[in-house]
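Peer 1: Got a predicted structure plus its sequence, pasted below:
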Amino acid sequence: MEKFSQFRDRGSGIAPFLPIPSEPLGWQAPLRFFLFCFRLPLFLFITLTYFLILQWLPIGSLGKKAALWCILGVPSIWWIDLQVDGVRKGSLSKHQQARLPQPGSVIASSFTSPIDAVYLAAIFDPIFTASYPNTKRVERISLLQAILRAFAQPSVLPEPGTQLVDVATLVSKYPNRPIVIFPECTTTNSRGILPLSHSLLGVHSKTKIFPVSLRYTPVDVVTPIPGSYISFLWTLLSKPTHCIRVRIAECVQRGANALDTPPARSTRQTTYNTNYLDTLDQEIDGDITSAEKALLDQVGDSLARLGRVKRVGLGVKEKVDFVRMWSKMRKTW
């Protein structure tokens, strides 16, 4: 992989875009082939039933969560290791309201795998959004779109015609559900935290932001390479079990002065009619204040600490270049 050394972080040497190699089959080959062939039809049936039928029926939040847990149960994603900052083991129920994401709050989640969105939906029933590097506005997306984005090509700018909205607008529109933001904007191999999008700066000063880190054991269910559907399904369904390690940091809130004093050029009212052309004059790095930069650093540091990794200087633009080079090299192999 020395050919991709230019996509290593200069300070730490971390390569956040390289795929994680799977463990060799060895003596487990018959078992893994059996598990894959047994689980695949069941997994496809439950998944298609949910997204084509159940999600449109009035079965309520609990019914949808139960269906999502069935999807997670087929590949045996059962052992959930949950830790919350500031809460000792066995005393979480006493601090639930203050320590866990609640309706009206924002979840700033790491982004490594399609499982991220399914797990967050099964636990919190949130509104999902897609972020772009240099704009405070986000695109509201469905759970299925959030899953597919884990396999999608990275994008620095939204597609023409994309409707964007401030996070504060979504929070006020959906007060009974939390809002999920993937501030890294694209998936990684869980070995580093990318520079965070400015979308977190669109949060109201009274809104709590909860950094949430999701890590997997084995780690090879991550999807840093776009379009890796087949390899992901094989890894997910052929292994006996998977473990999710969930870490939730203490909430972060914006300073009132940082929010109430927007950059001079950002005077347009935010509505759902905001489109791609509006992004041409969006905020760039030089427009954010020191308080806003401190907020992004605080969330980024929390995600790095929770995941026991380091922050890297490589972002979406570098991943676009990496994917282009990766695809070109694969064609020559």
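Peer 2: Received it, and whenever you're ready, just let me know what you need.

Peer 1: Every contact and neighbour count from this point should use C-alpha atoms.
Peer 2: Noted.

Peer 1: residue ranges of the helices in the protein, please?
Peer 2: In the chain, the segments counted as helices under DSSP state H are 29-52, 60-73, 96-99, 114-124, 143-149, 167-173, 229-238, 256-260, 290-307, 316-332.

Peer 1: quick one: which of the ones you listed is nearest Arg245?
Peer 2: With Cα to Cα as the criterion, Arg245 lies closest to helix 290-307 of the helices of the chain, at 9.0 Å.

Peer 1: thinking again about what came up before, tabulate the helices of the chain (TSV), appending distance to Leu214.
Peer 2: Shown next, in TSV, are those (distance: least, Cα to Cα, whole Å):
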stretch	distance to Leu214
helix 29-52	21
helix 60-73	14
helix 96-99	17
helix 114-124	7
helix 143-149	15
helix 167-173	22
helix 229-238	16
helix 256-260	29
helix 290-307	7
helix 316-332	20
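
Peer 1: Could you single out the most deeply buried of those?
Peer 2: Ranked by mean neighbour count, those are led by helix 114-124 with a mean of 20 (mean count of other Cα atoms under 10 Å).

Peer 1: Next, the angle helix 60-73 makes with that one.
Peer 2: Using axes from the mean of the first three to the mean of the last three Cα atoms, to 10 degrees, the inter-axis angle of helix 114-124 relative to helix 60-73 is 140 degrees.

Peer 1: now helix 114-124, how far from the centre of its chain.
Peer 2: 9 Å (Cα atoms, centre = their mean, to the nearest Å).

Peer 1: wait, which of the helices of the chain is closest to Val246?
Peer 2: Nearest of these (Cα to Cα): helix 290-307, 8.6 Å.

Peer 1: returning to what we had before: so for Gly202, which of the helices of the chain sits nearest?
Peer 2: So among the helices of the chain, helix 167-173 is nearest, using Cα to Cα, at 5.3 Å.

Peer 1: The most centrally placed residue in the chain: what's it in contact with?
Peer 2: In the chain, the C-alpha closest to the average C-alpha coordinate belongs to Phe111, at a distance of 3.2 Å (Cα atoms, centre = their mean). By Cα atoms under 8 Å, 6 or more residues apart in numbering, Phe111 lies in contact with 150, 182, 184-188, 190, 214.

Peer 1: how about 6 Å then?
Peer 2: Phe111 sits next to Thr187 when contact means Cα atoms under 6 Å, 6 or more residues apart in numbering.

Peer 1: Tell me how far it lies from Arg330.
Peer 2: Separation of Phe111 from Arg330 (Cα to Cα, to the nearest Å) stands at 24 Å.

Peer 1: let's bring in a second model and compare:
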Amino acid sequence: MEKYSRWRDAGTGIQPFLPPVPPRTESSLLSTLSDAVHYIVGPIQGLIKLTLVLVLSLLYFLVNKVIGIIMVCVGPLARIWSRLWSTIFLRLILIASGFFFIKTETISLRRGSSRRSNNSGGGQQSTSKASSSSVQSGDIIVTNWTSYIDVIYLAYAYDPVFTQVYPQGKVRRIGFWKALRSCTKIPPPPLEEQEQEEQEGLYTLRELQQQAKENGWGPIVVFPEGTTSNGRALLKFAPVFNCYQPSERNGRFHVLAFRYEYRNLPPTYTVGNQFWHFCKLCTQFYNTLSVKRLANDDVPCNPAMTSSQEAADLASLAGKNATDDLVGGQLTVCLGNMSRLRKTNLSMMDKRDFLEYYHLRDKKSARKQEQQTIRNKKKK
């Protein structure tokens, strides 16, 4: 759309904030019949799926949150209780949403390496060195962000602490439900534009990591892009990793990449009505999600990264684009190479401007439509 051309990345030509266009497919009798069945049966199955999701969500809230408050008094059992029911209910919610199989694989970026494994169950890999090491409390999960489905999967797989990233590199701890809704929210403004009260509860990533480790909160999920894109490219990372040095080996990062395959409606979500998007997602017969995880010995700052030459190469690549956050630059290189997503020069602040412009156009359009309706009534 030309009216949004100012948010097209100059280097790649990609518009990462607009919903992606479904791929073109050759029309045939079979595909025509499939589309006809989808239009007829889709709304019915969508209503059934949506009902199941609502029931499962209510049960999840009651069992995991309400009863979980009582379990907090028991100490360590609270984490086990939350982890157990998150795994059960959130996987059922994903199945009810059409994500019957979730392909996961562990990837190594080293040349000549054959350490690559596949799994369709949606859990963590256990057939390679990288995946056999458990994700512990205080570990940091770094991933691209394309949809609220990403949040559900991460809560199912890890029961982590979610964070909201700020442009200056600070993070705020948020809950699962707020993380789901963050997809629809305008990214936060720079800290200097916020009130003093709004700046309370912000941490550097290292501070939050230390607290999570000491209190057993679970791993920390960081979406360094700070907002969702349409899954076609990576946005510029906020400088959340500038409190780490490339020479460190105790960062314990885990790098994941989400990718969706689709024929009609893309599960990626960047703008629009989130509930209506989910309703349409449920009308599809099935949805496909693949999750790639980078082998631990390829991840910067990890104890498993033993090759100093590889670390130096990463630092060199990162230094071309990151002067104040070298570790963030290294993670960008790793995530981009693993996911095969191109890096753009657009950031969460560009998404903020885009959403403000998008909502302003919506208001103007609604006002014009209302005025036209009034004129038509007067003519009658």
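Peer 2: The structure has been received and is ready for your questions. The model shown is predicted, which means the values in this text are computed figures rather than measured ones.

Peer 1: Just give the TM-score of the two.
Peer 2: Scored against TM-score structural alignment, normalised by the length of structure 1, the superposed chains reach a TM-score of 0.80; 299 aligned residues with a Cα RMSD of 2.8 Å.

Peer 1: before we move on, back to that, tell me which of the helices of structure 1 sits nearest to Gly161 of structure 1.
Peer 2: helix 143-149 (16.4 Å).

Peer 1: which residues are in contact with that closest one?
Peer 2: Contacts for helix 143-149 of structure 1 (Cα under 6 Å, 6+ apart): Pro114.

Peer 1: after superposition, how close is that helix to structure 2?
Peer 2: Mean deviation of helix 143-149 of structure 1 from its aligned counterpart in structure 2 after superposition (mean Cα distance after the TM-score superposition for structure 1): 0.8 Å.

Peer 1: how about stretch 65-74 of structure 1, aligned to which bit of structure 2?
Peer 2: Counting by TM-score structural alignment, stretch 65-74 of structure 1 pairs with residues 87-96 of structure 2.

Peer 1: err, stretch 105-118 of structure 1, not the other one
Peer 2: Using TM-score structural alignment, stretch 105-118 of structure 1 pairs with 139-152 in structure 2.

Peer 1: distance between the ends of the matching stretch?
Peer 2: The first-to-last residue distance of stretch 139-152 of structure 2 comes to 19 Å (Cα to Cα).

Peer 1: which one is Tyr166 of structure 2 nearest to, not counting chain neighbours?
Peer 2: Once flanking residues are discounted, Tyr166 of structure 2 sits nearest to Pro188: 6.3 Å by Cα to Cα, 6 or more residues apart in numbering.

Peer 1: What's the match for that neighbour in structure 1?
Peer 2: When structure 1 is aligned by TM-score structural alignment, Pro188 of structure 2 is paired with Ser155.

Peer 1: now Asn345 of structure 2
Peer 2: Using TM-score structural alignment as the criterion, the counterpart of Asn345 of structure 2 in structure 1 is Gly313.

Peer 1: what number of residues lie near that match?
Peer 2: Residues within reach of Gly313 of structure 1, counting by other Cα atoms under 10 Å, total 17.

Peer 1: Roughly how far does Val333 of structure 2 sit from Val327 of structure 2?
Peer 2: From Val333 of structure 2 to Val327 of structure 2 the distance is 10 Å (Cα to Cα).

Peer 1: Pro19 of structure 2 too?
Peer 2: Following Cα to Cα, the distance that separates Pro19 of structure 2 from Val327 of structure 2 is 30 Å.

Peer 1: what do you get for Ser134 of structure 2?
Peer 2: 22 Å.

Peer 1: and stretch 60-73 of structure 1, how far from structure 2 on average?
Peer 2: So stretch 60-73 of structure 1 averages 1.6 Å relative to structure 2 (mean Cα distance after the TM-score superposition for structure 1).

Peer 1: any idea what sits nearest Leu90 of structure 2, other than its immediate chain neighbours?
Peer 2: Per Cα to Cα, 6+ apart, closest to Leu90 of structure 2 is Tyr156, 5.3 Å.

Peer 1: That neighbour and Ser86 of structure 2, how far apart?
Peer 2: Tyr156 of structure 2 is 5 Å from Ser86 of structure 2, by Cα to Cα.

Peer 1: So what does Ala294 of structure 1 match up with in structure 2?
Peer 2: Using TM-score structural alignment, Ala294 of structure 1 pairs with Leu326 in structure 2.

Peer 1: What's the separation between its match and Ile152 of structure 2?
Peer 2: Separation of Leu326 of structure 2 from Ile152 of structure 2 (Cα to Cα): 30 Å.

Peer 1: cool, Phe285 of structure 2 as well?
Peer 2: For Phe285 of structure 2, the distance to Ile152 of structure 2 (Cα to Cα) stands at 19 Å.

Peer 1: now swap in Leu54 of structure 2 and tell me
Peer 2: When distance is defined by Cα to Cα, Leu54 of structure 2 is 14 Å away from Ile152 of structure 2.

Peer 1: try Ser137 of structure 2
Peer 2: 19 Å.

Peer 1: Equivalent analysis for Pro167 of structure 2, please.
Peer 2: Taken as Cα to Cα, the span from Pro167 of structure 2 to Ile152 of structure 2 is 24 Å.

Peer 1: Could you report the neighbour count for the residue lying closest to Pro19 of structure 2 once chain neighbours are set aside?
Peer 2: Sequence neighbours aside, Asn230 is the residue nearest to Pro19 of structure 2 in space, at 5.9 Å (criterion: Cα to Cα, 6+ apart). Other residues within reach of Asn230 of structure 2, judged by other Cα under 10 Å, total 25.

Peer 1: can you pull the contacts of the equivalent of Asn230 of structure 2 over in structure 1?
Peer 2: Under the alignment (TM-score structural alignment), Asn230 of structure 2 maps onto Asn189 of structure 1. Taking Cα under 6 Å, 6+ apart, we find Asn189 of structure 1 in contact with 16-17, 112, 222, 224.
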